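Visitor: Here is my input, please return the structure:
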Amino acid sequence: MGASADGTISRQPNACLITCLMVGFVTIPVVSVLIVGVIKDAKINPQGPQFRLESATVPQLNINGSELTATWDMTIVAVNPNHKLSMSFDSLQATVF
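Guide: Just a heads-up that it's a prediction; the model follows:
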């Protein structure tokens, strides 16, 4: 702050203060969101679903020359170890070459 010619003190904004406030307004929410995310992740402890093939049968198998066609019946079990998270599948598609 400097004195003007008439002896009054001029009040110019301090550039460092404004910059620090702007950085704080951006940094504090970002850090807060990260902390909340880490706490939720630690509390929920998410784990991936477990899949297993319970049964598989081939009730229909056809061989015509070099072409092989089959009908497969499979039971796949999916277990969700997360009690606080859910999972759902609209469809499941598999292709065998």
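Visitor: switch to C-alpha atoms for all contacts and neighbour counts from now on
Guide: Fine.
Visitor: Quick one: the helices in the protein, in order.
Guide: Along the chain, counting by DSSP state H, helices occupy 15-44.
Visitor: which of the residues in the lengthiest strand in the chain are buried?
Guide: Criterion DSSP state E: the longest strand present in the chain is strand 50-64. For strand 50-64, a neighbour-count test (16 or more other Cα atoms under 10 Å) marks nothing as buried.
Visitor: Against which helices or strands is it packed?
Guide: Helices and strands touching strand 50-64, by 3 or more Cα pairs under 8 Å, 6 or more residues apart in numbering; DSSP states H and E, are strand 67-79.
Visitor: which residues sit in contact with Thr19?
Guide: Contacts for Thr19 (Cα atoms under 8 Å, 6 or more residues apart in numbering) come out as none.
Visitor: That one and Ser66: what is the separation?
Guide: According to Cα to Cα, to the nearest Å, Thr19 and Ser66 sit 75 Å apart.
Visitor: For the comparison step, fold the sequence that follows:
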Amino acid sequence: MQQDPNPRPATGYPYPNPQQQAAAAGYPYQNHNPYYAAQSNPRAVLIRRLFIVFMAFLIILGLILFIFFLVVRPQFPLVYINSLSVSNFNASNNQVSGKWDLSLLIRNPNSKMSLHYDTVLCSVYYRRESLSDTRLQPFDQGKKDETPFNATLSVSGTYVDGKLADSIAKERASKGTVEFDLRMVSFVTFRYGAFRRRRYLTIYCDGVAVAVPVTGSSGKMLGLSKKCKSY
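Guide: The predicted structure is shown next:
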């Protein structure tokens, strides 16, 4: 019997599965049908994209601020005490009286930023003990401006600890001087065009020696102008 050179599969014989054929041949089967591809979660994709946009915004904003502060360089004002005098000064029987007249020079070192000072609280201390304070009105400073600053502080018969009064008396007797500390605090706004930055400012002038002999009640600051600390 002669065989058919092109045999055909009999009717009803199962057609080979391409996935099974690929597995038998040792090759991984690839499904190119897009309807069988894994579907991504739209919400997860949206959240991922928003996160990328947010991080890019933060990086750009950080670079802008970094370049801005490199160019502008906000600096605290420079403060010098020019004079400090006291009159009607007395410290005895746990009481202190006196009137302090203060003269400062405040300099804005910024060449591109103006300054605005809110209400300034000015205080005089002796060994960290407040003796008197006063509030002064707000003021502005232009770029590179210098502003004279004057203040008067007074106290009459305020109570102090006995040790403090004794310390003042001993210092006057031994040196003929009394060292006072001055402190001023204010909120300062740095202004550059539309840019605004508000900072808390403390000005501290420590160890300002005032000649007040035991036999007198008035005296003036010793030495020349002295630079104060600003922070």
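Visitor: hmm, back to that, once aligned to the second structure, how far is the longest strand of the first structure on average?
Guide: Once fitted to the second structure, strand 50-64 of the first structure is off its aligned match by 1.7 Å on average (mean Cα distance after the TM-score superposition for the first structure).
Visitor: Tell me what angle that strand forms with strand 67-79.
Guide: 170 degrees (axes from the mean of the first three to the mean of the last three Cα atoms, to 10 degrees).
Visitor: Show me the contact partners of strand 50-64 of the first structure.
Guide: By Cα under 8 Å, 6+ apart, strand 50-64 of the first structure touches 68-81.
Visitor: Just among those residues, which is most surrounded?
Guide: Asn80 (16 neighbours; other Cα atoms under 10 Å).
Visitor: mind checking what Leu92 of the first structure lines up with in the second structure?
Guide: Using TM-score structural alignment, the partner of Leu92 of the first structure in the second structure is Leu121.
Visitor: Could you tell me which residues make contact with that match?
Guide: Asp133, Thr134, Arg135, Leu136, Met184, Val185, Ser186.
Visitor: The residue nearest the centre of the second structure sits in which helix or strand?
Guide: Nearest to the geometric centre of the second structure sits Arg199, at 5.9 Å (Cα atoms, centre = their mean). Using DSSP states H and E, the element containing Arg199 of the second structure is strand 195-211.
Visitor: Which part of the first structure matches that strand?
Guide: Against the first structure, there is no aligned range for strand 195-211 of the second structure (TM-score structural alignment).
Visitor: burial count for Gly65 of the first structure?
Guide: 6.
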